[in-house]
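K.L.:
sharing a sequence plus its predicted fold:
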Amino acid sequence: MTYCVGLFLDRGLVFMSDTRTNAGVDNISTFRKMFTWEKPGDRFICLMNSGNLATTQAVVSLLEERTKPHNDRAPTLFAAPSMFQVARLVADTLKEVISNHAQTGQRADSTFNATLILGGQVAGGPPRLFLIYPEGNFVEAGEDTPFFQIGETKYGRPILVRSFDPAMSFEAAVKLLLVSFDSTVKANLSVGLPFDLQVYESDSLRAGSSTRIEANDPYYQAISDGWGEALKSAFDSLPDFTFDSDPD
């Protein structure tokens, strides 16, 4: 399983993904699920994936291969004129890979499916964030839907829904994501550390801060322990339930 989140802030975009893949409790591996491309001054693109590992790796490999100088296919990630066209290109590549892998053509409910979060900015346009489905269609983040999740979403979603504010700083956004990811890790063994983090500041047209957060990271440990203690304190502060008295 996977957990990836893309946040659309007033200041820019923040991406975080876990790295755990598994085919059973005795077959757990670590694979990167976040990939970036940049042409400083022209564009920055970030892609995160959830689903069949062979499918997602093939999509990334094709996108990467087609950015090379000998590529005779157009457009490419570096040639698409807008983030919308980048999203179309990525969606078409996903459909192509699923169709090639599936025995009877492209089937979104097959074992070869995958879901993607794509975000970034191309010079001349605003930052944009997309959720791309296995069928190749996609939706865009906006005021009503300012973030996207893929993979094991249910445990970390309440944290985001209650606390996300598009005006928050990058620092606050990372703290929020770590709380969301920690809640997911505590509830589901198929999501695990390390986490990959990427920040993009609007109109910079280059990759911002990026890091890998390991299980022994002091800040992550402080967030994990502090969140647990805060929840316990909040629970204890709530009034106890009162049963009706038994009739005489």
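P.N.:
Here it is on my side, so go on. Residues are numbered from 1 along each chain as shown.

K.L.:
every contact and neighbour count from this point should use C-alpha atoms.
P.N.:
Noted.

K.L.:
could you pull out the strands for the protein?
P.N.:
3-8, 12-17, 20-22, 28-30, 34-39, 43-51, 114-122, 128-132, 138-140, 147-151, 195-201, 210-213 (DSSP state E).

K.L.:
list the contacts of the first one.
P.N.:
With contacts defined as Cα atoms under 8 Å, 6 or more residues apart in numbering, strand 3-8 is touched by 13-18, 48-50, 117, 119, 128-129, 141-142, 146-153, 166, 177, 181, 191.

K.L.:
filter the residues you listed to the buried ones?
P.N.:
Buried members of the contacts of strand 3-8, scored by 16 or more other Cα atoms under 10 Å, are 13-18, 48-50, 117, 119, 128-129, 141, 146-153, 166, 177, 181, 191.

K.L.:
the strands of the chain: which one's closest to Leu160?
P.N.:
With Cα to Cα as the measure, strand 147-151 is the member of the strands of the chain nearest Leu160 (8.6 Å).

K.L.:
what's the angle between the closest one and strand 3-8?
P.N.:
Angle of strand 147-151 versus strand 3-8, following axes from the mean of the first three to the mean of the last three Cα atoms, to 10 degrees, is 170 degrees.

K.L.:
ok and strand 147-151 relative to strand 114-122, angle-wise?
P.N.:
Going by the same axes, to 10 degrees, strand 147-151 makes 150 degrees with strand 114-122.

K.L.:
who does strand 147-151 touch, helix- and strand-wise?
P.N.:
strand 3-8, strand 43-51, strand 114-122 (3 or more Cα pairs under 8 Å, 6 or more residues apart in numbering; DSSP states H and E).

K.L.:
in a markdown table, list those along with distance to Ala102.
P.N.:
Supplementary listing: those in a markdown table, determined by distance: least, Cα to Cα, whole Å:
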| stretch | distance to Ala102 |
| --- | --- |
| strand 3-8 | 25 |
| strand 43-51 | 14 |
| strand 114-122 | 12 |
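
K.L.:
can you give me the helices in this protein?
P.N.:
When secondary structure is read from DSSP state H, the chain shows helices at 53-65, 83-101, 157-163, 170-187, 218-237.

K.L.:
and these: which comes nearest Arg43?
P.N.:
helix 83-101 (9.1 Å).

K.L.:
now the angle between strand 43-51 and that closest one, please.
P.N.:
Compare the direction of helix 83-101 with that of strand 43-51 by the same axes, to 10 degrees and you get 30 degrees.

K.L.:
report the distance from helix 83-101 to the chain centre.
P.N.:
If you compare the mean C-alpha spot of helix 83-101 with that of the full chain, they lie 17 Å apart, counting by Cα atoms, centre = their mean, to the nearest Å.

K.L.:
show me what that helix is packed against.
P.N.:
helix 53-65, strand 114-122, strand 128-132.

K.L.:
which among the strands of the chain is found nearest to Arg73?
P.N.:
strand 34-39 (17.7 Å).

K.L.:
then this one, side by side with the first:
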Amino acid sequence: MTYCVGMALKDGLMFMSDTRTNAGVDNISTYRKMVIWEVPGQLCLTLLSSGNLATTQAVISQLEERGKAHDDRNPDLLSAPSMFQAARIVAETLHEVVAAHETGGMKADSAFHATLILGGQIAGGPPRLFLIYPEGNFIETTEDSPFFQIGETKYGKPILVRAYDKDLSFEQAMRLLLVSFDSTMKANLGVAPPFDYHFYAADGLSRGRSGRIQGDDPYFNHISEAWGQALKDALRSLPEYSEG
């Protein structure tokens, strides 16, 4: 399973992803689901992935290989003139990989599907954030829908809906996302630390503040415990139900 979030903020874009790929009693593994590409001064792109691991690996590999080949028939992601065109290149690559699996005799409903979040900025344009579907189409954030989630989304969404604000600082966005991820992992064993994060500062055109939150991180554990206690305190403070 997977849980990834991309948020559009006034000061830039915030990304976080978990790393769990299997969650059986004797089959637990991790894999990085965040990729960052940068050409300092020209662009910075962040890709989050959810779904079939072979599919997402193939998409990332193709995008990187095409960048080395300089083939006009297969546009290079790092040469895209705009974020819209970058999203189109990623979407077409995803669709090609999924279609190749399905036409290769590997039929299993949606077993080879994947969903991606692509965000970043290319010189000459503003920061933009896209949700890319396995069918090859995509949508962009709006004022009404300023963040995207992929993977196991339902458990962590309530806190995002209630507490998101476009004016959040990096530190405040980290706190919000860690609560969202903690809520998700408490309800679903398929989501677990380490959590990778990246804050892209608008107009920075290079990698921003990034890192990894381990399961034994003191701040994360404090957030988890404090949030759980705050929920209990809030529930006790509400008036009790009475009939009539």
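P.N.:
Done, it's in. All figures in this text were calculated on a predicted structure; none of them were measured in a lab.

K.L.:
distance to Met1 of structure 1 added to the helices of structure 1, as TSV?
P.N.:
What follows is the helices of structure 1, written out as TSV (distance: least, Cα to Cα, whole Å):
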stretch	distance to Met1 of structure 1
helix 53-65	10
helix 83-101	18
helix 157-163	16
helix 170-187	11
helix 218-237	21
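
K.L.:
separation between Phe148 of structure 1 and Ser17 of structure 1?
P.N.:
When distances are taken as Cα to Cα, to the nearest Å, Phe148 of structure 1 and Ser17 of structure 1 turn out to be 12 Å apart.

K.L.:
among the helices of structure 1, which comes closest to Thr36 of structure 1?
P.N.:
Between Thr36 of structure 1 and the helices of structure 1, the shortest separation by Cα to Cα is 9.9 Å, and it involves helix 53-65.

K.L.:
next, the angle strand 43-51 makes with that closest one.
P.N.:
Using the same axes, to 10 degrees: helix 53-65 of structure 1 against strand 43-51 is 160 degrees.

K.L.:
in helix 53-65 of structure 1, what's buried?
P.N.:
By 16+ other Cα under 10 Å, the buried positions in helix 53-65 of structure 1 come out as 53, 55-60, 63.

K.L.:
what helices or strands is that helix leaning on?
P.N.:
The criterion is 3+ Cα pairs under 8 Å, 6+ apart, and the helices and strands that helix 53-65 of structure 1 contacts are helix 83-101.

K.L.:
now the helix it packs on on structure 2. Mean distance?
P.N.:
Its matched residues in structure 2 lie on average 0.5 Å from helix 83-101 of structure 1 after superposition (mean Cα distance after the TM-score superposition for structure 1).

K.L.:
and the closest residue to Glu65 of structure 1 other than its chain neighbours, how close does it get to Arg11 of structure 1?
P.N.:
Taking Cα to Cα, 6 or more residues apart in numbering, and ignoring the residues beside it in sequence, Glu65 of structure 1 has Asn71 as its nearest neighbour in space, at 7.5 Å. For Asn71 of structure 1, the distance to Arg11 of structure 1 under the criterion Cα to Cα works out to 35 Å.

K.L.:
Ser183 of structure 1 now?
P.N.:
Using Cα to Cα, one obtains 26 Å as the distance from Ser183 of structure 1 to Arg11 of structure 1.

K.L.:
higher neighbour count, the two?
P.N.:
Set side by side, Ser183 of structure 1 and Arg11 show unequal neighbour counts under other Cα atoms under 10 Å, the larger going to Ser183 at 20 against 16.

K.L.:
is that one in contact with Tyr155, as I believe?
P.N.:
Yes - if you go by Cα atoms under 8 Å, Ser183 of structure 1 and Tyr155 touch, sitting 6.3 Å apart.

K.L.:
just to revisit the earlier point, format the helices and strands packed on helix 83-101 of structure 1 as a markdown table; extra columns: distance to Thr211 of structure 1.
P.N.:
As requested, those are arranged in a markdown table below (distance: least, Cα to Cα, whole Å):
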| stretch | distance to Thr211 of structure 1 |
| --- | --- |
| helix 53-65 | 20 |
| strand 114-122 | 17 |
| strand 128-132 | 20 |
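
K.L.:
for Gly105 of structure 1, find the nearest of those.
P.N.:
Nearest to Gly105 of structure 1 among these is helix 53-65; the distance by Cα to Cα comes to 14.0 Å.

K.L.:
got the angle for that closest one vs strand 34-39?
P.N.:
Orientation check (the same axes, to 10 degrees): helix 53-65 of structure 1 against strand 34-39 gives 10 degrees.

K.L.:
helix 53-65 of structure 1 vs structure 2, average offset?
P.N.:
Once the two are superposed, helix 53-65 of structure 1 sits an average of 0.7 Å from its aligned residues in structure 2 (mean Cα distance after the TM-score superposition for structure 1).

K.L.:
for that helix, the distance to its chain's centre please.
P.N.:
Here helix 53-65 of structure 1 is found 17 Å from its chain centre; the criterion is Cα atoms, centre = their mean.

K.L.:
and for stretch 35-43 of structure 1?
P.N.:
So, by Cα atoms, centre = their mean, the centroid of stretch 35-43 of structure 1 is 18 Å from its chain's centroid.

K.L.:
and for that stretch, what are the contacting residues?
P.N.:
Contacts of stretch 35-43 of structure 1 from elsewhere in the structure, counted by Cα under 8 Å, 6+ apart, are 44-48, 60, 78, 120-123, 204-207.

K.L.:
and those residues, which two are furthest apart?
P.N.:
Across the contacts of stretch 35-43 of structure 1, the two members that end up farthest from each other (Cα to Cα) are Val60 and Ser204, 23.9 Å apart.

K.L.:
now do the contacts for Ser224 of structure 2.
P.N.:
Remark: with contacts taken as Cα under 8 Å, 6+ apart, Ser224 of structure 2 is in contact with 179, 182.

K.L.:
switch to 10 Å and redo it
P.N.:
With contacts defined as Cα atoms under 10 Å, 6 or more residues apart in numbering, Ser224 of structure 2 is in contact with 178-183, 186, 218, 230.
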